[in-house]
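Participant: sequence first, predicted coordinates after that:
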Amino acid sequence: MGYVVWAVLFGALFAWEGLALMRIGDGFPTLSETLGAVMRHPAGRWALFALWLWFGWHTFVRGWHFLLRDPS
């Protein structure tokens, strides 16, 4: 189930970027434009940094014992 959630999330990001790149004149923002708007403000930079730390913790540290578990 976890792989399905990740696939849907990455699929949504790729779809957003694809639509934004196809509709350049419509004002539909790309991911880089959206992140640039957020990072203009110091609070936005701190929020993205906190999100990055949270994502790294939950991806690599919290589940580390699952990656090293004996499958038998």
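Facilitator: Everything's here; your move.

Participant: switch to C-alpha atoms for all contacts and neighbour counts from now on
Facilitator: Fine.

Participant: burial of Ala7, as a residue count?
Facilitator: Ala7 has 12 neighbouring residues, counting by other Cα atoms under 10 Å.

Participant: buried ones in the one helix or strand it maps to?
Facilitator: For Ala7, the host element (DSSP states H and E) is helix 2-22. Buried residues in helix 2-22, counted by 16 or more other Cα atoms under 10 Å: Trp16, Glu17, Ala20.

Participant: try it against this one:
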Amino acid sequence: MPEHPFLGYLVWAALLGALFVWEAIGLARAGDSFPTFSQALDALMRYQLGRWVLFAAWLWLGWHAFVRGWHFLLRGPVE
């Protein structure tokens, strides 16, 4: 595994950039039918199944971003 996963950072930057562009287009075209991100999430959360899907996606993202690959701090040196 490389020490600095540049490609991973680039993918995350592209995803966040796309999200900001989507939100900006939705806010700039307020009278149009182009939804903002919050409007899309509101449409999903209107239904209980949508809430469960978003919750599962949130748990999955948190697991992969923070827990996977984490090492317990009080454990001795790994050899």
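Facilitator: Sure thing, it's come through. Only a predicted model underlies this, so the values are computations on that prediction, with no experimental measurement involved.

Participant: and the helix holding Ala7 of structure 1, how far out from the chain middle?
Facilitator: 10 Å (Cα atoms, centre = their mean, to the nearest Å).

Participant: tell me, it lands on which residues of structure 2?
Facilitator: Taken onto structure 2 by TM-score structural alignment, helix 2-22 of structure 1 occupies residues 8-28 there.

Participant: that stretch vs structure 1, mean deviation?
Facilitator: Mean deviation of stretch 8-28 of structure 2 relative to structure 1 after superposition (mean Cα distance after the TM-score superposition for structure 1): 0.2 Å.

Participant: give me the residues contacting that stretch.
Facilitator: With contacts defined as Cα atoms under 8 Å, 6 or more residues apart in numbering, stretch 8-28 of structure 2 is touched by Phe34, Pro35, Thr36, Phe37.

Participant: is it possible to get a markdown table of these that adds secondary structure, neighbour count and distance to Trp63 of structure 2?
Facilitator: Output for those, formatted as a markdown table (DSSP: H, G, I helix; E, B strand; the rest coil; neighbours: other Cα atoms under 10 Å; distance: Cα to Cα, whole Å):
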| residue | secondary structure | neighbour count | distance to Trp63 of structure 2 |
| --- | --- | --- | --- |
| Phe34 | coil | 16 | 32 |
| Pro35 | coil | 18 | 29 |
| Thr36 | coil | 20 | 27 |
| Phe37 | helix | 16 | 23 |
